[in-house]
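Okay, sequence plus prediction incoming.
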Amino acid sequence: MKPTSMILTLILLCGLISSCGDVEPIDNPEATSVGESTDTVESTDPNSVCDLPSDVRFEGETFTFAVYENANTQNLMIVDEEDGETINDAIYQRKIKTEERLGVTIEQVIYNDNFNEFQNPILAGDNAYDVGNIRCTDALKVWQEGMIIPASELPYVNIEKNYWNKSFNDSLTLCGEQYVIIGDMMISTLDLTYALLFNKQLVADYNLDSPYDLVNSGAWTIDAMYDMMKQVASDVNGDTVMDDNDRYGYLSHPKQVLPNFWIAAGEMSVKKDESDVPYLAMGEERFNDVIQKVFEVLWDAETYYLPTDQLYDVPESSIKLFTNNQSLFMDSSFHHVQQLRGMETDFGILPYPKYDESQERYYSRVSYYNAPIVPVTNNNLELTGALLEYFNYISSETVIPAYYDIVLYSKVSRDDESQAMLDLIFDSRVVDIGDTTLCADIRDGFVATMFQTNDRNLASKLPTAQSKIDAFLSKMPE
């Protein structure tokens, strides 16, 4: 279901979204549904309405989620009470409405970010929870080890519905098996969507072209971004050393840089063949062209600030420099964008740039996601399938509108143009297996170090990367 503010975006997209020419197209995830408040938003689109039969109820039964807490996204499935915060109250309403509809009690257990705490009950044969909300990397592991029930076996679940993210789910099949499914109950796919923030004061001070106009005209490219960055980046104190006393073009955690740009260029580090089997695509010529271009405009031109603090996906030093007007652009997930509500200088929100103007559309990166999995110890698939179907539906009517319209539109986005950009960004989200499921071997395994150390020899890394892919494929379930 499209956001209520999508009319402007549809006008925007008419000239932008089409096939990708000589670039292999990446599936375009559907937009999430939005509304105007935390109240339930009624839809007239049949594909946005839950078709769960009215007599499907499970009186007196208890359903338990297992979740872990993460500093980079929101993971809680339920909260105990309303507290006046928009998202909290929407999550509470989701719980109440689901309990009333199905006649159940929903509970939640929270475990530390420790995979053993999650898998030990399964290994012990203990039905401790019905659905686990875990890291995408761990979801693959438990599937390979036979600890979960494939999503395709769940009754009542209709992934063709708008509240299931079909394009995401199409990318989350391996060897023809839908091992996990993502829907609107998972805020992490919004929280971990990445965008470019730009400092409006610096745009005005340097009389730069409007980034919004560049996006709308299709001219928002890496070269256009570079032209702006090189005018702003400066050794302010003249000591010939670029440090946190100077001004930059771009701020980002080193592990995020290259994936942001290659995905925005329409490339993937890992693709799937006609048999749905993953293969390494980093040796393709255009992929390498994109990587080398990014090194040139960031390292060679000294427009990039390398943070020394790298604990969080968006470093605290990046936020400090950006709010202090010391950088034109900052990379950020939407979870971390919300930390800038108090920034005095206005900022805008943009998609990452295209590789060049021959690329006919924009792509936005989801760096990670949390996956709901069903353990083999689950002894009530009827309840599980029904609850997941309704829970995702009611999330599209409560939590998603709260997140999108109120938290982002009202509290973060500061102008009408940024609101249109939000629609474009969320409509253009894609998932790269090498950046998510296999991030330990690819993105965090060697890509992050390459960029941090200005090592441009991608070809030398590919044999090791291929061996990781081969090892991964050897563990696929029969």
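Happy to help now that I have it. Numbers count the residues shown, from 1 in each chain.

Please count neighbours and contacts with C-alpha atoms only from this point.
Will do.

how about the residue nearest the centre of the chain, what does it touch?
For the chain, the residue nearest the mean C-alpha position is V366 (2.6 Å; Cα atoms, centre = their mean). Contact partners of V366, counting by Cα atoms under 8 Å, 6 or more residues apart in numbering, are T189, L190, L192, T193, Y194, R429, V430, V431.

residue contacts, the fifth one?
Listed by Cα under 8 Å, 6+ apart, the contact set of Y194 reads N260, D331, S332, S333, F334, S364, R365, V366, S367.

again, 6 Å this time
By Cα atoms under 6 Å, 6 or more residues apart in numbering, the residues touching Y194 are S332, S333, R365.

Included below, for side-by-side comparison, is a second structure:
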Amino acid sequence: MKIRKLICILLIVCHGILIFAACGAENAAPVDTTAAPAETAEVTEAAETIPPPDLPKADYEGYEFNIVTRVPSGTDPWGSGEMAVEELNGEVLNDSIAERNRRVEEDYNIRIVQTSSENAAETAKKTIMAGDNVYDLFVADLFNMKKIAEENLAVDLNTLSNLNFKNPWWDHSSVRDLSIGKKQYFVTGDFSFRSYNASWIYCFNKQMIEDFALDNPYELVRTNKWTIDKFSEMIAGISADVNGDGVMDQYDRYGLITERSNTLGMFFGAGNLVISKDSENYPIITINTERGAATLEKLLDFMNNTNVRVSETDKFISTQPDVWKGLADIFTDDRGLFYSIVMYTVKKLRNMDTDFGLLPMPKYDEQQQEYYTWTSPWMASGLIIPITADTERASIIAEYLCYVSMSTVRPAYYEANIEGKFARDTESEEMLDVILANRVYDLGMLYNWGGVGYLINDMTKDQKTDFVSRWEKISTKAQGELEKTIEAFKDME
């Protein structure tokens, strides 16, 4: 089955860590800041052949293992049901979480409970600073993880021998991208399906591709011709005032349905980084490369063109009760050629009559070796062990929980979402191999030193192209704040 092929490929991706090259010092020879590809060789029956972790045996005598997660809401539908469920209900993903927890609970004689919090960082601060050992793990969005870590409330995971981040059930991209120096305070892996949901992708309307006699996007990806220039060419000439009222609004047709974060998603997809790492794994700013500036010039040419795209920043969309439904409705009504979203949002297209396909972000040009996928930090989950926890117990359970998730939650996620809801054709499943092979996290978004993480989003929102002047205004502050962070991490070593 295709699903087994996807799982096997992802297992191998987890074995290979993407390596990002760092920029040299000023006046040094230019250094390529694009990501190196992960190996994606197919392995037969991979999940069954990978040995379990080498962990101590333990009987925790019915201990209540408490995990803090984020509360879902209207503006944050990604908040959690991923760590515990109330009961079996016949839904494959729900029941896989129950099965995972049952195995962990039986093997270590614990009871896993989930505590929902509207603000995981505040919950951590209140309980940990009070010295209360009430929570064993915190699992929430990466912004909350970063806040907990910078308050010195999290254990450096690299100091815990029971955690082995070389194991394939951990997301090696997150290990690489979210560490600073020798410190690793939070990470993600198979315990969480939200990092897959947080992958930035494109959907396309297959009927419109045919109606406008456009190139097959799947073939463009396969032949390395799926580039920003080709994308820009395809969306030109699609938009039209369908109802003839003389204004472009939610009732008309567009080449691109998007939001401000799409500029970032495509920036990363083109092999650029806001923050890279130096040879000692400390962050350096690389948003301001010639390639980065050239990429933004290409992207903003259509992201700022309201005759080509419709966005959540447009007044006729932003004033709707549900902005995101307003954008989705344009696509499901066959009035959008391409639609930039995170994978989670694809479920909103479930009832669309016209077939659609999934695509990775376009490359910068045909010379770029790999396709890259930005993982949205607002949606992806990280894991932290608080300093008040029993680190021996917490690390054993975290490692084992993630290990068991590899053979329960991960395949269930694909079965429930990719086979059943996301992919409507075998080509989309093939594209998912590409989408999930080279994912990117970026510390610049989390720390936002001097405003560098939000610079691109802000420029897109303002419909401006003044990247150079904006960068010059914040560069000194950004570098200064970055250096303070590095010094703080070095002081902890």
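Perfect, thanks for sending it. Given the structure is predicted, the values throughout are model-derived calculations rather than measurements.

coming back round to it: can you tell me which of the contacts of V366 of structure 1 end up in helices?
Judged by DSSP state H, helices contain the following of the contacts of V366 of structure 1: T189, L190.

Show me just the buried residues among the contacts of V366 of structure 1.
Buried subset of those (neighbour count, 16 or more other Cα atoms under 10 Å): T189, L190, L192, T193, Y194, R429, V430, V431.

out of everything not next to it in sequence, what's closest to the alignment partner in structure 2 of V297 of structure 1?
V297 of structure 1 maps onto F302 in structure 2, with residues paired by TM-score structural alignment. Leaving aside its chain neighbours, F302 of structure 2 sits nearest to V308 (6.5 Å; criterion: Cα to Cα, 6 or more residues apart in numbering).

and the one you found, what does it touch?
Applying Cα under 6 Å, 6+ apart, the residues contacting V308 of structure 2 are S239, Y254, G255.

Closest to V376 of structure 1 out of the contacts of V366 of structure 1?
T189 (25.2 Å; Cα to Cα).

Residue in structure 2 paired with that closest one?
In structure 2, T189 of structure 1 lands on S195 (TM-score structural alignment).

Give the closest residue to its match in space, chain neighbours not counted.
Nearest non-adjacent residue to S195 of structure 2, counting by Cα to Cα, 6+ apart: A380, 4.2 Å away.

Quickly note the distance from the one you found to N205 of structure 2.
Computed as Cα to Cα, to the nearest Å, the A380 of structure 2 to N205 of structure 2 distance reads 27 Å.

okay, these two: which has more neighbours?
Each of A380 of structure 2 and N205 has its neighbours counted (other Cα atoms under 10 Å); A380 has more, 24 against 20.

The more buried one against R194, yeah?
Yes. In terms of Cα atoms under 6 Å, A380 of structure 2 counts as a neighbour of R194; the distance is 5.1 Å.

Report how many residues lie close to the corresponding residue of structure 2 for F322 of structure 1.
F322 of structure 1 maps onto F331 in structure 2, with residues paired by TM-score structural alignment. Per other Cα under 10 Å, the neighbour tally for F331 of structure 2 reads 25.

residues contacting F331 of structure 2?
With Cα under 6 Å, 6+ apart, F331 of structure 2 has no contacts at all.
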